[in-house]
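Novice: Sequence isn't available, so here's the structure alone:
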């Protein structure tokens, strides 16, 4: 285990250099926005979520699972405490991924669309006990101010070490509400003009994938979706073919690490 602390100032410098894009004051959060988004987040493994404000980097809320996963005390938790769990060797990648995402929203996608995207990439986190495991990071901007500047953000961290220990060190911007996705992007140096990609899977296929990730059988999925087991099995075959995967474990790992959904 590496006892060196991560250089979290690298990430803070990214946010500081883009401060003009962030709201000057706290923005109002819709009453059911977080709960609705959490139910739509794709995860397969232990996870926790938190909300923080980009105007002052204050942590506004964190789910209780952070105690079981990181061994951190919820009552005294700060955003800095969470950042300090990032593997020191991964902090530079995290900073570059954040900088790349912001630049693409500024120059390619448009900041006015930022609430319609999930930002996804992976890095190693220290867990309770001191070991490091691979986590998937998903972030969604929750609010903007009247000038379109970024306010509150929701982050979801999922332990995916049971699926893979290989970090592709890529960034994905996953479109929601009909927006195209920008997947598997490099973050080293200047990023070439990314090409938007249509959804890899249909809404029905995504529904099936989410239930497969929960360990449900084809028969169980069929009963829940009011479809035959035969239909679900055909969905599974098409999903594997589209993703270029040999089995469902490989599929779920690829969906998470490459931001396919």
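Specialist: Cool, got the structure. As the structure is a prediction and not an experimental result, all values here were calculated from the model. Numbers count the residues shown, from 1 in each chain.
Novice: Every contact and neighbour count from this point should use C-alpha atoms.
Specialist: Fine.
Novice: ok, which stretches of the chain are strands?
Specialist: Ranges of strands in the chain, per DSSP state E, are 47-53, 58-62, 117-126, 132-141, 152-159, 171-175, 182-185.
Novice: Take this one as well and set it beside the first:
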């Protein structure tokens, strides 16, 4: 196996080396109620992983559409190995920060209020490059208050046609303090080296502008979006211009990518 894949797996195993954990499968139907707002628009698959064993307890059928493999054949090693080589080292550093954030920084009462978010690029079975939005949040904790079963959502956002954002964020699911653009090169979480924000970081955008950004994230055409929003093409274009004026980005797809990374849509 690729040594970088081993390194990532070892990061996840380390917190449980001295812990005996009784395995109890997660009640999947119940978690859907709690995490309905977590799923991003677009082609996606999700799975539940038991961290002490690194076994996938459940994986959705969407994995076949993105990875090109029967979901029953998918394991954690395969998912990591799909990354393009130059991003495996970056993933190892990001996951080192994720482990530090959830296992060392957060108090137990806040652990299930956060999700980690970042993007990376994979090759599917046909050799095509796909940009993946990765989101993960704990579903259960061990008796020692460490994340045990974790829900992971992988969304194909290749249709946005933007270079993946080389950043890491921790989003509060209850509108509390979130940490954006977290530094990951040191492999540890440092709250002083991130953009801490409370609530919605895109409050300057109108509801119509946010709706438009969400529609664009779904890969819909201009005509379809205008029809669904019941506005003219001219009004739609005006909204796009206003969105760009309020942001620091050159095109609308970069704005969409930033919204995704911030967990706003």
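Specialist: Received, thanks. Small disclaimer: the values here were computed from a predicted structure and weren't measured.
Novice: Post the TM-score for the overlay when you can.
Specialist: TM-score of the superposed chains, computed with TM-score structural alignment, normalised by the length of the first structure, equals 0.79; 252 aligned residues with a CA RMSD of 3.4 Å.
Novice: can you list the strands of the first structure in a markdown table and add distance to residue 18 of the first structure?
Specialist: Shown next, in a markdown table, are the strands of the first structure (distance: least, CA to CA, whole Å):
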| stretch | distance to residue 18 of the first structure |
| --- | --- |
| strand 47-53 | 14 |
| strand 58-62 | 17 |
| strand 117-126 | 17 |
| strand 132-141 | 15 |
| strand 152-159 | 15 |
| strand 171-175 | 19 |
| strand 182-185 | 21 |
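Novice: got JSON lines for these, with distance to residue 80 of the first structure and mean neighbour count too?
Specialist: JSON lines is the format used below for the strands of the first structure (distance: least, CA to CA, whole Å; neighbours: other CA atoms under 10 Å):
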{"stretch": "strand 47-53", "distance to residue 80 of the first structure": "11", "mean neighbour count": "21"}
{"stretch": "strand 58-62", "distance to residue 80 of the first structure": "9", "mean neighbour count": "16"}
{"stretch": "strand 117-126", "distance to residue 80 of the first structure": "14", "mean neighbour count": "25"}
{"stretch": "strand 132-141", "distance to residue 80 of the first structure": "16", "mean neighbour count": "22"}
{"stretch": "strand 152-159", "distance to residue 80 of the first structure": "14", "mean neighbour count": "23"}
{"stretch": "strand 171-175", "distance to residue 80 of the first structure": "23", "mean neighbour count": "25"}
{"stretch": "strand 182-185", "distance to residue 80 of the first structure": "27", "mean neighbour count": "21"}
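Novice: how about those, which one is nearest residue 207 of the first structure?
Specialist: Residue 207 of the first structure lies closest to strand 171-175 among those, at 16.2 Å (CA to CA).
Novice: what's that closest one aligned against in the second structure?
Specialist: Using TM-score structural alignment, strand 171-175 of the first structure corresponds to residues 168-172 of the second structure.
Novice: what's the first-to-last distance across stretch 98-108 of the second structure?
Specialist: 15 Å (CA to CA, to the nearest Å).
Novice: Please work out which residues outside that stretch touch it.
Specialist: Here stretch 98-108 of the second structure makes contact (CA atoms under 8 Å, 6 or more residues apart in numbering) with 11-12, 15, 111, 116, 145-147, 188-189.
Novice: Could you point out which of those residues is nearest to residue 58 of the second structure?
Specialist: residue 147 (16.9 Å).
Novice: In the first structure, what residue corresponds to the closest one?
Specialist: Looks like residue 147 of the second structure aligns to residue 150 there (TM-score structural alignment).
Novice: residue ranges of the helices in the stretch 51-200 of the first structure, please?
Specialist: Using DSSP state H, counting those that start in this stretch, the helices of the stretch 51-200 of the first structure run over 65-70, 79-83, 91-104.
Novice: Rebuild those helices as TSV, extending it with mean neighbour count and distance to residue 244 of the first structure.
Specialist: Below are the helices of the stretch 51-200 of the first structure laid out as TSV (neighbours: other CA atoms under 10 Å; distance: least, CA to CA, whole Å):
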stretch	mean neighbour count	distance to residue 244 of the first structure
helix 65-70	18	32
helix 79-83	15	34
helix 91-104	20	26
